[in-house]
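*Asks:* the sequence and its predicted three-dimensional model are supplied below.
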Amino acid sequence: MRYDLRLRIGYRYAFPVKEARHALRICPRTDRGQSVERLALELRPTPAELAADTDFFGNATRHLRLEGAHGEFAVEMRARARVSRGPPPAHTPTLRQIAQAAERCREPEGGSPIHHLGPSRLVSLPRAARDFAAGAIGAPDTPALKAVLALARAIQRDFLYESGSTGIQTRVEETLRDRRGVCQDFAHLMIAALRGLGVPAAYVSGFIRTEPPPGLPRLEGADSMHAWVDVWLGEEAGWVGFDPTNGCLALDGHIIVALGRDYADVAPVDGVLITAGPQSAWHNVDVIPLENEE
């Protein structure tokens, strides 16, 4: 499947920013069943310095420095991407076998399961998360694909999606207590639940294809960035995506931008700036499927 993608992010400041340094992770990845055919970035104001890099987890990153007073910072990314991510193998090891295999891993690179097993900056491993997973999955010898999909569906069923109900720093314990949140919270919860069982799980940010209600036109800019989870299902299956917000596998309708241990590793815009007072932010996304093109 091919998509035209557009992401726009902007910040407005109460008082002019004197200087700023930012790291951007907003460009689609070129692995895990994806390729990028076109890519363009527009930054306002124009950076005094701009450098492209790839971070430890393989995410395309832009580092930039802004000089001079500015009251607004805006980013627009346009890309054409191709996604061909078929279903995972029907037969997978059990979660117990995967946990045992993960313990034996020694590969040091960012895509290794060993980096996605323990607690991270935004994901603790409360016992309640592990207990929730055990209740959703059932027998520990359930094949991993079936077990993890059952966990994703349990989160979709038992937790209320409520926009604006949480923030970036919301902890897994709060999500478990309040039984509500957004895609970021559900991804963190699923990661905590799986890591508590010894199963490697990574945070994924990206775009998801959405469809307007029947008979209504698609609204420009109505989409937003999405979050889901990549789970290591053993050497043969590798990393497989699961979407706990929608209770499904993450296949050709999910376009990966960045991967990491939690949201802190993949924030679309990160950095430091010198200013005073509050700031406001906005962002919107267009995901346009090119169904009639070869």
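*Replies:* Good, I have the coordinates.
*Asks:* C-alpha only now, for contacts and for neighbours.
*Replies:* Noted.
*Asks:* and the strands in the stretch 151-294 of the chain, which stretches?
*Replies:* 160-161, 180-181, 201-208, 226-232, 239-243, 248-249, 254-260, 269-274, 279-289 (DSSP state E, counting those that start in this stretch).
*Asks:* report all helices and strands that the last one contacts.
*Replies:* Based on contacts counted as 3 or more CA pairs under 8 Å, 6 or more residues apart in numbering; DSSP states H and E, the elements that strand 279-289 packs against are strand 2-24, strand 201-208.
*Asks:* what's near enough to touch the most centrally placed residue in the chain?
*Replies:* Nearest residue to the geometric centre of the chain (CA atoms, centre = their mean): residue 205, 1.9 Å. For residue 205, the contacting residues are 225, 226, 227, 228, 256, 257, 258, 259, 263, 266, by CA atoms under 8 Å, 6 or more residues apart in numbering.
*Asks:* which helix or strand lies directly C-terminal to the helix or strand hosting residue 67?
*Replies:* Using DSSP states H and E, residue 67 falls within strand 60-83. Using DSSP H and E, the helix or strand that follows strand 60-83 in sequence is helix 95-104.
*Asks:* which residues sit against the helix or strand just after that following helix?
*Replies:* The element immediately downstream of helix 95-104 (helix or strand, assigned by DSSP H and E) is helix 127-137. For helix 127-137, contacts defined as CA under 8 Å, 6+ apart pick out 140, 147-148, 150-151, 154, 172, 176, 189-190, 192-194, 196-197.
*Asks:* another structure for you, compare them:
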Amino acid sequence: MKYLLRHTTRYDYETSVTLSHNEARLLPRNLPWQYCENTQLSITPEPLRQQERRDFFGNQVVYFTLQAIHTCLEVTVTSQVTTQPRALPDIQTPAWESAAQLLAPGNHRHHPVKAAACLEARLFTLDSPFAQKQAELTDFAQQSFQPQRPLLPALLDFNQRIFEEFSYDPDFTTLATPVLEVLENRRGVCQDFAHLAIAALRSLGLAARYVSGYLETQPPPGQEKLLGADASHAWVSVFIPDYGWLEIDPTNGSTPNERYITLGWGRDYSDVTPLKGVMNGGGRHQLNVAVDVLPQT
């Protein structure tokens, strides 16, 4: 699939801003299944300084400083993205307990051949600000992860259960809503379901990371697609020994395909916040985000 990706973030401030320092994680990654070209980043007002780097997780980060007095900040990224299908692993996966054991501290001494592959993944077994291990999450996950069940079918069942048992409700949660509250009320948005899945998998000793990106949406039958009506999306990637990282989307009960565009990944949302910074002035602000994922011929 070929897409034109366009993402605009606009802040309108109540009073003037005299100085701001910002980080943007808005540039999509080049991956074996995803190629980006003609990527452009536009910032208004024009930054005094602008630098690019890669963070700890390999995401591309743009740092910029504004010193011109302004009451509006607008950041737009455009990119031509080509994606490829991603098939499920054609392997016999080990029992999930075996995978968790390989990721446990100290086990590299007993499995030296697999140590290098598991070392990076081990970071994603640890607690992070939005995804922490909880006994209630262990109980919830174990309905899919029965004793000695192979990891892949357990993951797919777990993914489907979240899709079937939880309701998508954008009015229920905020960024600060705890995962256990999402579990208790069985409602939330893609970000909540990703954090819930990650925390539950980590509670079992598995490695799971947060993936940020976009999903091409389809308009209702007979209607045209509205510009700016798409949105950011979040899903999960889980480490499978002898295979690598498998992505699941608990919001839709599916595994990501060529309709998904990957922006970046980290331990949870806090590692891939699209735009964040500090500033002098501004007062209250209004945020508007417009996203387009437009298929190209």
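*Replies:* Happy to help now that I have it. Quantities reported herein were computed from a predicted structural model and do not represent experimental measurements.
*Asks:* still on that earlier bit, so for residue 114 of the first structure, which of the helices and strands packed on strand 279-289 of the first structure sits nearest?
*Replies:* Closest to residue 114 of the first structure of those, according to CA to CA: strand 201-208, at 9.8 Å.
*Asks:* which part of the second structure matches the closest one?
*Replies:* Under TM-score structural alignment, strand 201-208 of the first structure corresponds to residues 208-215 of the second structure.
*Asks:* give me the mean deviation of the matching stretch from the first structure.
*Replies:* Its matched residues in the first structure lie on average 0.4 Å from stretch 208-215 of the second structure after superposition (mean CA distance after the TM-score superposition for the first structure).
*Asks:* returning to that earlier point: if you rank the contacts of helix 127-137 of the first structure by neighbours, which is first?
*Replies:* Neighbour counts for the contacts of helix 127-137 of the first structure (other CA atoms under 10 Å) peak at residue 192, which has 33 neighbours.
*Asks:* now check the second structure for the residue matching it.
*Replies:* If you follow residue 192 of the first structure across to the second structure using TM-score structural alignment, you land on residue 199.
*Asks:* residue contacts, that match?
*Replies:* Counting by CA under 8 Å, 6+ apart, residue 199 of the second structure makes contact with 127, 131, 132, 133, 134, 137.
*Asks:* go on, residue 27 of the first structure?
*Replies:* 39, 60, 61, 77, 79, 257.
*Asks:* out of those residues, who's the most crowded?
*Replies:* residue 257 (22 neighbours).
*Asks:* which residue lines up with it in the second structure?
*Replies:* Residue 257 of the first structure maps onto residue 263 in the second structure, by TM-score structural alignment.
*Asks:* can you tell me how far that match is from residue 235 of the second structure?
*Replies:* Distance from residue 263 of the second structure to residue 235 of the second structure, counting by CA to CA, to the nearest Å: 11 Å.
*Asks:* which one in the second structure is aligned with residue 182 of the first structure?
*Replies:* Aligning on TM-score structural alignment places residue 182 of the first structure opposite residue 189 in the second structure.
*Asks:* repeat for residue 161 of the first structure
*Replies:* Taking TM-score structural alignment, residue 161 of the first structure has residue 168 as its aligned residue in the second structure.
*Asks:* residues contacting that match?
*Replies:* So residue 168 of the second structure contacts 187, 188, 189, 190, 251 (CA under 8 Å, 6+ apart).
*Asks:* quick check on the residues you listed: which are buried?
*Replies:* The neighbour count (16 or more other CA atoms under 10 Å) marks 187, 188, 189, 190, 251 as buried among the contacts of residue 168 of the second structure.
*Asks:* and the residues you listed, which is closest to residue 4 of the second structure?
*Replies:* Among these, residue 190 lies closest to residue 4 of the second structure (CA to CA), at 22.6 Å.
*Asks:* I'd guessed the closest one sits against residue 234; true?
*Replies:* Yes. Contact criterion CA atoms under 8 Å: residue 190 of the second structure and residue 234 qualify, at 5.6 Å.
*Asks:* what's residue 157 of the second structure aligned with over in the first structure?
*Replies:* For residue 157 of the second structure, the aligned position in the first structure is residue 150, judged by TM-score structural alignment.
*Asks:* the helix or strand where its match lies vs the second structure, average distance?
*Replies:* Assigned by DSSP H and E, residue 150 of the first structure belongs to helix 144-158. Following superposition, helix 144-158 of the first structure is found to deviate from the second structure by 1.2 Å on average (mean CA distance after the TM-score superposition for the first structure).
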